[in-house]
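S.K.: I need the structure of the sequence given here:
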Amino acid sequence: MGPERLKDAAETLLRMHTPGDPVILPTVWDAWSARLAVDAGFGALTVGSHPVADSVGRPDNEGMSFEELLARVTQITAAVDVPVSVDIESGYAELPARLIDGLLSAGAVGLNIEDTVHSEGGRLRSAGEHAELVDALRAAAAAAGVHVVINARTDLFLRADGDEADRVDRAIARLRHAAEAGADVLYPVGFHDPDTLQRLTSELPLPVNAIADPAKADPSSYGPLGVARISFGPLWQAALAERATEILGRWT
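M.R.: The predicted structure is shown next:
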C-alpha cells in the first residue's frame, strides 16, 4: 500500500470513532478471519495479539516476535481492503520508529499500545513513562507522514492494580496523560459495569474503546454509554473455538 493510500486509510479509521455511535472493529488473527469479518460488512479491523499468538501456537504477552507479528499483519492487509489496526502489546522492546515503520510497511494504520511491559517482567509503566512512549510513537508517525491511529491502553483493571476504591480515578489520570501526549483513542481495557463505563467515557477527553463479548453482549448497549469503539479481544476466536468443539465432538 502506497503512502497516499496509507494516509487515506488512517484518516478513514480515525473518522470512524464517534462517541455514542461506536465503530465495531472485529478482532482478527489471520487472512481467513479478516475476510470473514469484511464479508460480514465491517469496514475496519483490529489484529489481536492474543488470537494471533494462539493461531501460531505461541503464548500471548509478546510470546512471538514483532517480525512474526508483521508477517501475519501483511497477510491480513493483503487479503482485505479496509483500515487495519494492530495490537502491538507493550512494543516488543522495539524503538518507536521501528514500530511505526514496521506497521506501515505491513499496511496497518493503527495500533494499540499497553502499559504492561512484558519484556521487563510484566511491570507496569508509570503514567508519565506511558505518555512518553505515546509521544514518541506520535512523533515517529508524523515523521513517516501518516497519522497512525494510536489507541493508548491501560491494564489497571485487568491487573486489579492497587486499591479498587480509586482505580477508576487512577485510570482516568493515566489515560489523560496519554491523550495529552498524542493518543487518538483511550482503552481502559476490562469489563465494566454501565455506571463505570459511562463515567470513563464522560471524563476522558478522547474516544473510548470498550471490549465486548461478541457472542453474549448486546450491541445496542454501548452507544448510550458514550463508547466510540468496540473490539472483541480474543473472545470472537474463543466463541468460534467453542462452536467448533461442539461440531467436532459429534464425531469423536
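S.K.: Please make it C-alpha for all contacts and neighbour counts, starting now.
M.R.: Noted.
S.K.: Residue 81 falls within a helix, correct?
M.R.: No: assigned with DSSP: H, G, I helix; E, B strand; the rest coil, residue 81 falls outside any helix and is coil.
S.K.: Could you also give me the structure for this next sequence, so I can compare it with the first?
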Amino acid sequence: MTQSAKADEFATLHVPGQPLVLYNIWDAGSAAAIAEAGASAIATGSWSVAAAQGYSDGEQIPLELLLSISERIVHATDLPVTIDFEGGYARAPAQLAENVTRLIETGAVGINFEDQIVGADDLYAIAEQTDRIAAIRETAHSAGMPLFINARTDLFLKEKDALRHEGLVDSAIERAQSYEQAGASGFFIPGLSEPELIRRVCRAVSLPVNVLRPGTSPSRAELGALGVARISAGPAPYRSMIADLSVRFAKLS
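M.R.: Have a look, this model is predicted:
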C-alpha cells in the first residue's frame, strides 16, 4: 500500500460513534507489539517518545532524532503511522513547512499539531495558528499526501480547574471551525473530560473529535455515544511500562 493510500485508510478509521483507539507508542518495538495485538493504526505520543530517549516533553528531543525514530516506527509496521509533532519545531510557516516535508519523507501519514506556544504559557492566536495549519496543508498537498492533520487545542490542558472548562467550550469550537477551514482533518481536545461538554463539542464541530483517555474509563462505547471519533491514551502506556519494570526489578532484587 502506498503512503497516500495509507493516509486515506487512516482517515476512514475516524468514525463518530465508533472511535478509533490509539494506544500511543514510543519506538519501533512498542509499535510492533501494538500492531501484533490487533491495532488498526499506530500513533506516537510526544511525552513518551521524549522520555524513552531521556528528554523532557516540549520539543526537547532533537528534530533529527525524532525524524529517525519516526522512520524506524514506519518501517516496523505496515499500519498507518501518525506522529505527535507538537508545534512542528518552528513558528514561521516557511520553516514549519520544511519540517513537515521532512516528516512526510519518513513515511508518516498523520500528525498531531498543537496550538500552544512551545516553551511559553500561552496559545497561538487563532489567526496565526490557522496560517500555520494552512501552510502544513499546502505542503502536504504539494507532496501529493492527504496528510491527516489532527489539530490539537491546549485550552483545557492550560486550565487546570475543570470547573472552568465549560467557559472555554465556545472558544474551542471557534478554534475548531477556523482550523477546519485551514485544512485540519481532526480536532483534539486533551484535558476535557466532562461528558456533556465533550458531547457539546462533538455536536458543534464537523471534524472528527479526538479525546484523551489515560485510563480505561469512560469506555469506548460511552465516548462513542458522545460523538467521539478517536481516543488517545497519551503517556499512560509508557508510564505503565516503566512502573512495571520497576516492580519487576524490585521483586528480583
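S.K.: After superposing, what score do the chains get?
M.R.: The TM-score (TM-score structural alignment, normalised by the length of the first structure) is 0.93; 248 aligned residues with a C-alpha RMSD of 1.8 Å.
S.K.: Could you say which helix or strand holds the residue nearest the centre of the second structure?
M.R.: By C-alpha atoms, centre = their mean, the second structure has its centre lying nearest to residue 112, at 3.6 Å. Residue 112 of the second structure belongs to strand 110-114 when assigned by DSSP states H and E.
S.K.: mean distance, the helix or strand following that strand to its aligned residues in the first structure?
M.R.: Downstream of strand 110-114 of the second structure, the next assigned helix or strand under DSSP H and E is helix 126-142. Following the fit onto the first structure, the mean deviation recorded for helix 126-142 of the second structure is 0.8 Å by mean C-alpha distance after the TM-score superposition for the first structure.
S.K.: Please find the angle between the direction vectors of the next helix or strand after helix 126-142 of the second structure and helix 126-142.
M.R.: Using DSSP H and E, the helix or strand that follows helix 126-142 of the second structure in sequence is strand 148-152. Comparing the axes of strand 148-152 of the second structure and helix 126-142 via axes from the mean of the first three to the mean of the last three C-alpha atoms, to 10 degrees yields an angle of 170 degrees.
S.K.: Contacts only, for residue 210 of the first structure.
M.R.: For residue 210 of the first structure, the contact set (C-alpha atoms under 8 Å, 6 or more residues apart in numbering) comprises 187-191, 227-231.
S.K.: could you measure it against residue 29 of the first structure, distance?
M.R.: Using C-alpha to C-alpha, to the nearest Å, one obtains 19 Å as the distance from residue 210 of the first structure to residue 29 of the first structure.
S.K.: Same check on residue 74 of the first structure?
M.R.: Plainly put, residue 74 of the first structure is 11 Å away from residue 29 of the first structure if you go by C-alpha to C-alpha.
S.K.: Also residue 151 of the first structure?
M.R.: For residue 151 of the first structure, the distance to residue 29 of the first structure - C-alpha to C-alpha - is 18 Å.
S.K.: Could you do residue 122 of the first structure as well?
M.R.: Going from residue 122 of the first structure to residue 29 of the first structure by C-alpha to C-alpha gives 23 Å.
S.K.: More neighbours: these two, which one.
M.R.: residue 29 (28 against 12; other C-alpha atoms under 10 Å).
S.K.: what residue of the second structure matches up with that one?
M.R.: Matched to the second structure by TM-score structural alignment, residue 29 of the first structure sits across from residue 26.
S.K.: Give me the nearest residue to its match, chain neighbours excluded.
M.R.: The shortest distance from residue 26 of the second structure to any non-neighbouring residue, by C-alpha to C-alpha, 6 or more residues apart in numbering, is to residue 49 (4.4 Å).
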